[in-house]
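J.: Coordinates only, no sequence provided:
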């Protein structure tokens, strides 16, 4: 079992434009879709599509319209009652794959609602192999919210606590790494540079990712999976670092590609794969997601590039 927490879920609306985005103009679109989203939900959908047991924890009001698209995913979802409504994210994709995102803020959670979410995660995580804390925090939530979740899970479940993966950014990532010592973080290179407080060199993206990740692995995080867009991804652990490129694909939408990469890594890891093969699996899942419209969850049959070369650092 893998458990995901999405503290700030979203209704993802994706529109494919016929031409490049023109500010101030009126444009036609070739297609559109609507998906239940938020990083943890995205990760859970990919894991479920692979046939692996997964449970998604998220805040959700009883009368929220988000329940319909969530139900259509077929996910095993543990919803925590709250007063506010799920936000909407809009994604515009032109024929060249250029993506423009407009994200609305979600509803704030009061202290009692946040406490209820933490308690629900502890219950859901019993017997799980991994717990994924993914996405931004809702308005008003303290930047150490994920730290509180980690502490509650580890103290409540002891030696039975799952390993914990974190995919967030900014202050939430900084506090989690500084105080929570997660087992895995999944930033992109820009998020990693912000976390470390060092600029990217603008040269070799892979070398930059490995250099920056090594400054926090394993002292503050046990491992880092760093997604690098078209340059692939790097995996850094206490023992070594590996990197591999992205297979050639036609980009349809990059929304959710990083979430799929994390899901691919977790799927391989729980199946007992090596670090190199887990990295390959992560990259193939991210590429598959980018080749699909909207935030569709890639299935194993969608995966490209089954023999990616892996370099060791």
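T.: Great, that's in hand. Owing to the predicted nature of the structure, the values given are computational and were not obtained by experimental measurement.
J.: make it CA atoms for all contacts and neighbour counts henceforth
T.: Will do.
J.: Now do the strands in the stretch 1-150 of the chain.
T.: With DSSP state E, counting those that start in this stretch as the criterion, the stretch 1-150 of the chain has strands at 2-5, 10-17, 29-37, 54-59, 76-80, 87-93, 99-103, 130-134.
J.: put this beside the first:
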């Protein structure tokens, strides 16, 4: 069992078009509505591949009712906290060449009582002894800046490891607190956290090890088309799959995290699965998560101690 918590979930609307042109009237080729938010996406990917998971999230308003219905349709077990304000709706515009433009709303304002209810709901789910708690996404207005630190303390009291996928201030506060077992930033988020550009495998590895020095056990860095890097204190692995024609990159990192956590295999195999799941997600529309038939583990190449000078981002 893996429990996820998404403090700022959403209903994600994806419009597939040929080319985005500002000021024009454009007609979408396809339209999708799916349950969204990073932790929700992790639970969806896990469930799609047969893993037991429960998603903890606040729901409110008509959008919250729609979100609950969509999760039920995806067979994702939920522990919901009722809030007064409606959850957000996000819009993704996906062009035929794979370019993705996201319009994300800020989300609801949570009261102090609603935050306390969310923490209580997570604690209740952790009492069942899951393998992981995944804390993921942005924080809604009203949520304390150290919410992920509080969640990590609740998990630690129950002996449950925590994986965190966030960005900006919530990521920084939680990482510096040193209570997160696995951090999963993408390359840009890690660069922002350290305040410097990261253009090579060596620079990403050095940055990840600096974060490990704050207390994390491992850092899984997704590198977009360049694959992913798994860094521990004394080991590093890089993995990449075959070139994929992207249809939508939204949620691919969430699927990578789900793949990594799916089973307690050796680190290199977990990384292989992370890249395979993420690559499969990129080829699907909107925030569609891949099932077993879409995932090709054999297409992923693993390199232990990769060449530090390898460029992973063009200047």
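T.: Perfect, thanks for sending it. This is a predicted model, so every value here is computed, not measured.
J.: overall similarity of the pair, as a TM-score.
T.: Remark: TM-score between the superposed chains equals 0.93 [TM-score structural alignment, normalised by the length of the first structure]; 302 aligned residues with a CA RMSD of 1.4 Å.
J.: rewinding a little: name the stretch among the strands of the stretch 1-150 of the first structure that sits most buried.
T.: strand 2-5 (a mean of 28; mean count of other CA atoms under 10 Å).
J.: who's in contact with that one?
T.: 40-41, 43-44, 53-58, 121, 124-125, 128-134 (CA atoms under 8 Å, 6 or more residues apart in numbering).
J.: 7 Å - rerun?
T.: Applying CA atoms under 7 Å, 6 or more residues apart in numbering, the contact partners of strand 2-5 of the first structure are 40, 44, 53-58, 124-125, 128-134.
J.: you'd agree residue 52 of the second structure is up against residue 42?
T.: No - if you go by CA atoms under 7 Å, residue 52 of the second structure and residue 42 don't touch, sitting 11.5 Å apart.
J.: Those two: who's more crowded?
T.: A direct count of neighbours by other CA atoms under 10 Å for residue 52 of the second structure and residue 42 places residue 42 higher, at 34 against 16.
J.: The equivalent of residue 218 of the second structure over in the first structure: what's it in contact with?
T.: Counting by TM-score structural alignment, residue 218 of the second structure corresponds to residue 223 in the first structure. Counting by CA under 7 Å, 6+ apart, residue 223 of the first structure touches 183-185, 217, 236-238.
J.: repeat for residue 146 of the second structure
T.: With CA under 7 Å, 6+ apart, residue 146 of the second structure has these contacts: 170, 173-174.
J.: Residue 78 of the second structure now?
T.: So residue 78 of the second structure contacts 54-56 (CA under 7 Å, 6+ apart).
J.: and the residue nearest to residue 179 of the first structure when sequence neighbours are not counted, what is it in contact with?
T.: Computed as CA to CA, 6 or more residues apart in numbering, the closest residue to residue 179 of the first structure that is not its neighbour in sequence is residue 147, at 6.5 Å. Counting by CA under 7 Å, 6+ apart, residue 147 of the first structure touches 176, 179-180.
J.: redo that, cut-off 10 Å
T.: Residues near residue 147 of the first structure by CA atoms under 10 Å, 6 or more residues apart in numbering: 133, 153, 172-173, 175-182.
J.: how about the residue nearest the centre of the second structure, secondary structure?
T.: Nearest to the geometric centre of the second structure sits residue 254, at 3.2 Å (CA atoms, centre = their mean). Counting by DSSP: H, G, I helix; E, B strand; the rest coil, the backbone at residue 254 of the second structure sits in helix.
J.: Contacts only, for it.
T.: 37-45, 136-137, 165, 184, 222, 260, 274, 277-278, 281, 287, 289.
J.: Where do the helices of the stretch 151-300 of the first structure begin and end?
T.: 170-180, 189-196, 205-214, 257-270, 275-290 (DSSP state H, counting those that start in this stretch).
J.: okay, the angle between the last one and helix 257-270?
T.: It stands for helix 275-290 of the first structure. With axes from the mean of the first three to the mean of the last three CA atoms, to 10 degrees defining the directions, helix 275-290 of the first structure sits at 150 degrees from helix 257-270.
J.: can you tell me what part of the second structure helix 275-290 of the first structure aligns to?
T.: Under TM-score structural alignment, the match for helix 275-290 of the first structure is residues 267-282.
J.: in that stretch, what's buried?
T.: For stretch 267-282 of the second structure, burial by neighbour count (16 or more other CA atoms under 10 Å) applies to 267-282.
J.: what's the mean distance for it versus the first structure?
T.: Taken against the first structure, stretch 267-282 of the second structure registers an average deviation of 0.5 Å after superposition, with mean CA distance after the TM-score superposition for the first structure.
J.: who's in contact with the residue in the first structure that residue 184 of the second structure lines up against?
T.: By TM-score structural alignment, residue 184 of the second structure lines up with residue 186 in the first structure. By CA under 10 Å, 6+ apart, residue 186 of the first structure lies in contact with 134, 165-169, 173, 192, 223-227, 234-235, 258-259, 261-262.
J.: So residue 118 of the first structure sits against residue 149, correct?
T.: Yes - using CA atoms under 10 Å, residue 118 of the first structure is in contact with residue 149, at 5.5 Å.
J.: can you pull the contacts of the aligned residue in the second structure for residue 162 of the first structure?
T.: Alignment note: residue 162 of the first structure maps to residue 160 in the second structure; criterion TM-score structural alignment. The contact partners of residue 160 of the second structure, by CA under 10 Å, 6+ apart, come to 2-3, 126-127, 129-133, 152-154, 181.
J.: do that again at 7 Å, thanks
T.: 129-133.
J.: lining up the residues you listed with the first structure, which overlap?
T.: Among the contacts of residue 160 of the second structure, the contacts conserved in the first structure (both residues aligned by TM-score structural alignment, their matches' CA atoms under 7 Å) are 130-133.
J.: how much space is there between the aligned residue in the second structure for residue 173 of the first structure and residue 191 of the second structure?
T.: By TM-score structural alignment, residue 173 of the first structure lines up with residue 171 in the second structure. To residue 191 of the second structure, residue 171 of the second structure is 12 Å away according to CA to CA, to the nearest Å.
J.: Among the two, which residue is more densely surrounded?
T.: The neighbour comparison of residue 171 of the second structure against residue 191 (other CA under 10 Å) goes to residue 171, with 26 against 18.
J.: With residue 139 of the second structure as the reference, measure out to the more buried one.
T.: Applying CA to CA to residue 171 of the second structure and residue 139 of the second structure gives a distance of 10 Å.
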